[in-house]
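**Student:** Provided below for reference: sequence and predicted model.
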Amino acid sequence: MSGVTDLPFRRIVARLGAARVVTEMVASETLATGDADMALRLAGAGMAPHIVQLAGREAHWMAEAARMAEANGADVIDINMGCPAKRVTTGWSGAALMRDLDLAIDLIRATVGAVAVPVTLKMRLGWDRASINAPELARRAEAEGIRLITVHGRTRDQFYEGRADWPAIRAVVEAVTVPVVANGDVQSFEDADAILAQSGAAGVMIGRGAQGRPWFPAAVQRYLATGTREEGPRGAALGDLVAEHHAAMIDHYGPQRGIRAARKHIAWYFEAAEAHLAVPAGLRTAILTSFDVEAVGRMLREAFDDRAPRRAA
């Protein structure tokens, strides 16, 4: 979810009721050596809890970055050993660490030893189907002090293809005593029921299912607690939410970068609303290409307000 779960997005998801939100992946060495973009990803002090996800390949830099995150208000440090992106795994970070469990444990030990806050771990099932080693990594991670483990039900070589293997997560659940959270392809209330039943996990993490639907994690949380199925906002309420998100991106990144960064979120909102809202193609194009911040805000409310007449551009 790098490039997605920035501070504006997390604040909206949390405001709508999600109990936990996690930062974008923060590269440990570049953070510790003063990279401004990584410092921006670290932002979030004041959120409760503030969970910072770190990635890296060297114990020294993982420890330094963890200390920085804790000093900047992190309540939890999450270690990423699940990212499948080539630019990450080529540098022996993310899911590549599942090819070298001794190195993975060195990083975990350094991170846990550097901070007083809890440290958690995100992983995949393994590097490929010939090396499903998530249960072994989970056991060793728990012995080093990891407090919670999240498992995405795919191997690295699957990237996001096919369906996540929810039953395979059960082997991790049975290998450890700490809570295990299941992740991968949760797009509906039925998916949430199924992933918990098939994995035996203690909870659900939602990633891509929240794109264009920042209310969905909270809706799933309430569904699991009460059985109530909530629909997301529509009409003017949805337009206000999208406009709020757009304005928050401008505030966070500045006008030029913010208006570009917001476009992918706006496109996801359009996609999520397609079942009940037809936005004229010209209006959609105008919104996704304009550099006029105020005009985009106005057009967003117009596009999502299904009670109002809308022009084509």
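**Tutor:** Received, thanks.

**Student:** rest of the way, CA atoms for contacts and neighbours
**Tutor:** Noted.

**Student:** and the host helix or strand of Arg87, what's buried?
**Tutor:** Using DSSP states H and E, Arg87 sits in helix 86-89. If you call a residue buried by 16 or more other C-alpha atoms under 10 Å, then helix 86-89 has these buried ones: Val88, Thr89.

**Student:** how distant is that helix from the center of its chain?
**Tutor:** 17 Å (C-alpha atoms, centre = their mean, to the nearest Å).

**Student:** could you count how many residues lie near Glu231?
**Tutor:** Glu231: 9 surrounding residues under other C-alpha atoms under 10 Å.

**Student:** that one - nearest residue in space that isn't next to it in sequence?
**Tutor:** Ala219 (8.0 Å; C-alpha to C-alpha, 6 or more residues apart in numbering).

**Student:** residues in contact with that neighbour?
**Tutor:** Ala219 makes contact with Gly17, Arg229, Glu230, Glu231, according to C-alpha atoms under 8 Å, 6 or more residues apart in numbering.

**Student:** now the second one, what's its secondary structure?
**Tutor:** The reference is to Arg229. Taken by DSSP: H, G, I helix; E, B strand; the rest coil, the conformation at Arg229 corresponds to coil.

**Student:** hang on, isn't it packed against Phe189?
**Tutor:** Yes - the pair Arg229 and Phe189 qualifies as a contact (C-alpha atoms under 8 Å) at a distance of 7.4 Å.

**Student:** and the two? Which one has more around it.
**Tutor:** More neighbours surround Phe189 than the other of Arg229 and Phe189, with 18 against 13 (other C-alpha under 10 Å).

**Student:** now do the strands in the stretch 51-200 of the chain.
**Tutor:** For the stretch 51-200 of the chain, applying DSSP state E, counting those that start in this stretch gives strands covering 51-55, 76-81, 119-124, 149-152, 180-183.

**Student:** the ones you listed into JSON lines, with extra columns for distance to Leu238?
**Tutor:** Below are the strands of the stretch 51-200 of the chain laid out as JSON lines (distance: least, C-alpha to C-alpha, whole Å):
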{"stretch": "strand 51-55", "distance to Leu238": "27"}
{"stretch": "strand 76-81", "distance to Leu238": "32"}
{"stretch": "strand 119-124", "distance to Leu238": "32"}
{"stretch": "strand 149-152", "distance to Leu238": "30"}
{"stretch": "strand 180-183", "distance to Leu238": "27"}
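
**Student:** below is structure B, check it against A:
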Amino acid sequence: MRIGAWSLDPPVFLAPMAGVSNRAFRVLARAEGARLCTTEMVSAKALVLGGARSFAIAELEPGEHPVAVQIAGSDPAVMAEAARLVERMGADIVDINMGCPVPKVVRNGDGSALLTDPAKAEAVARAVVEAVRIPVTVKMRAGWDGEHITAPEVAERLEAAGVQAVAVHARTREDRYAGPVNWEYIRRVKERVSIPVIGNGDVDSPAAALRVLEETGADGVMIGRAALGDPWIFRRLVHVWQHGMDPPPPDADERAAMARAHLDRLIALRGEGPAVREMRKHLAWYLRGVPGSSGLRARTATVSTRAEALELIEAWRERARDEAPVWN
């Protein structure tokens, strides 16, 4: 599939995730096969007001292109100005957030709240499209709740506004991240538009990815929580796409090397103290599936230095290296 000038095959993408899809993690995901990565959500208003933290989120790693920067807001003029800013910062694609379910976001009319007002969603998208020369995409949910599945109508309006692709999370705002997904919502969107549609929501294995594509007609898949502690999932999807079978799983040495690389990239990005604190959750995710790791997982909550984190990684490497590697 293509978005603008970018050919994205196989179309396997990293989803924007707050507190996760920063520069450190995006580089790892890309190295494992993600064809397009999207930044954490950035407040358009904060960007326009010059917020240092927002600019840091939107900052890109040299060589990680193509990359999308996701902006959130509901004021067309502010969103247009924020889009111009991220274009100047080097973004290849501007992605508009129409899916975030968090109360503090939707209270402002942003995120998935835009799905309750298709005309406003179209106005926001049109303002962004007209403000930049790079492609504009949208990530959205199926609707506000089960009684208001507005994604098909919104997607149709977005296409008319010039949006070049939409990613659809197959849950409503009311669902948040709980309960089963309904991939039927993705199919309904695909039937209404001619632009690429990317399926998202519980795509946690190659088998799930193939099911999404087959059942919905989607043009690609977007991986979110399944990549936590498992950036190899992109390698798997690409390999299955190209060869029809899973590649061998990483052994204990490779898993430990990935965790160390992640830690050191975060330290380079944040400084040791903040990076190690942020890495605690990632260490716990990397430990999933390691035999007898419950005690080690408990220790992830208290590591505070690089040396302590490396000691923990080495302990789990030693514990896991005699076990036959399997995919989680």
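**Tutor:** Done, it's in. Computed from a predicted structure; not experimentally measured.

**Student:** for Tyr253 of structure 1, which of the strands of the stretch 51-200 of structure 1 is the nearest?
**Tutor:** Nearest to Tyr253 of structure 1, of all the strands of the stretch 51-200 of structure 1, is strand 51-55, at 19.0 Å by C-alpha to C-alpha.

**Student:** ok, Ser294 of structure 2 - how many residues close by?
**Tutor:** 13.

**Student:** in contact with it, which residues?
**Tutor:** Counted by C-alpha under 8 Å, 6+ apart, Ser294 of structure 2 has zero contacts.

**Student:** can you tell me how far it sits from Met222 of structure 2?
**Tutor:** 30 Å (C-alpha to C-alpha, to the nearest Å).

**Student:** looking at it, Ala55 of structure 1 is touching Ile79, isn't it?
**Tutor:** Yes - the pair Ala55 of structure 1 and Ile79 passes the contact test of C-alpha under 8 Å, sitting 6.0 Å apart.

**Student:** what ranges do the helices span in the stretch 201-328 of structure 2?
**Tutor:** Assigned by DSSP state H, counting those that start in this stretch, the stretch 201-328 of structure 2 shows helices spanning 206-216, 232-243, 252-270, 272-287, 294-299, 306-320.

**Student:** what do we get in structure 2 for Ala303 of structure 1?
**Tutor:** Using TM-score structural alignment as the criterion, Ala303 of structure 1 maps onto Trp316 of structure 2.

**Student:** what sits against that match?
**Tutor:** Trp316 of structure 2 touches Leu287, Val290, Ser293, Leu296, counting by C-alpha under 8 Å, 6+ apart.

**Student:** what does Ile287 of structure 1 give?
**Tutor:** Val296, Met299, Leu300.

**Student:** try Leu300 of structure 1
**Tutor:** Residues near Leu300 of structure 1 by C-alpha under 8 Å, 6+ apart: Gly239, Val242, Ala243, Ile287.

**Student:** wait, which of those is closest to Gly126 of structure 1?
**Tutor:** Val242 (37.1 Å).

**Student:** wait, isn't the closest one in contact with Ala267?
**Tutor:** No - taking contacts as C-alpha under 8 Å, Val242 of structure 1 lies outside contact range of Ala267: 10.5 Å.

**Student:** who's more crowded, those two?
**Tutor:** Val242 (22 against 16).

**Student:** what remains of the contacts of Ala219 of structure 1 once you look at structure 2?
**Tutor:** Using both residues aligned by TM-score structural alignment, their matches' C-alpha atoms under 8 Å, structure 2 keeps these contacts from the contacts of Ala219 of structure 1: Arg229, Glu230.

**Student:** got the contacts of Ala219 of structure 1 as a markdown table, with distance to Arg11 of structure 1 columns?
**Tutor:** Below are the contacts of Ala219 of structure 1 laid out as a markdown table (distance: C-alpha to C-alpha, whole Å):
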| residue | distance to Arg11 of structure 1 |
| --- | --- |
| Gly17 | 10 |
| Arg229 | 23 |
| Glu230 | 20 |
| Glu231 | 20 |
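
**Student:** closest one of the contacts of Ala219 of structure 1 to Ala45 of structure 1?
**Tutor:** Out of the contacts of Ala219 of structure 1, the member with the shortest distance to Ala45 of structure 1 (by C-alpha to C-alpha) is Gly17, at 17.9 Å.

**Student:** what lines up with that closest one in structure 2?
**Tutor:** Aligned against structure 2 by TM-score structural alignment, Gly17 of structure 1 finds its counterpart in Gly33.

**Student:** in three-state terms, label its match for me.
**Tutor:** Under three-state DSSP, the three-state class of Gly33 of structure 2 is coil.

**Student:** looks like it contacts Trp241 (just checking).
**Tutor:** No - the criterion here is C-alpha under 8 Å, and Gly33 of structure 2 misses it with Trp241 at 11.4 Å.

**Student:** compare those two and say which one has the larger neighbour count.
**Tutor:** Gly33 (22 against 18).

**Student:** what's the more buried one in contact with, if anything?
**Tutor:** Taking C-alpha under 8 Å, 6+ apart, one finds Val12, Phe234, Arg235, Val238 in contact with Gly33 of structure 2.

**Student:** return the distance of it relative to Ala170 of structure 2.
**Tutor:** 23 Å.

**Student:** which residue is the nearest non-sequential neighbour of Thr302 of structure 2?
**Tutor:** Closest to Thr302 of structure 2 by C-alpha to C-alpha, 6+ apart is Arg280, at 7.8 Å.

**Student:** how near is the one you found to Gly90 of structure 2?
**Tutor:** As for Arg280 of structure 2, its distance to Gly90 of structure 2 is 30 Å (criterion: C-alpha to C-alpha).

**Student:** same deal with Val221 of structure 2?
**Tutor:** 24 Å.

**Student:** swap in Arg270 of structure 2?
**Tutor:** As defined by C-alpha to C-alpha, Arg270 of structure 2 lies at a distance of 21 Å from Gly90 of structure 2.
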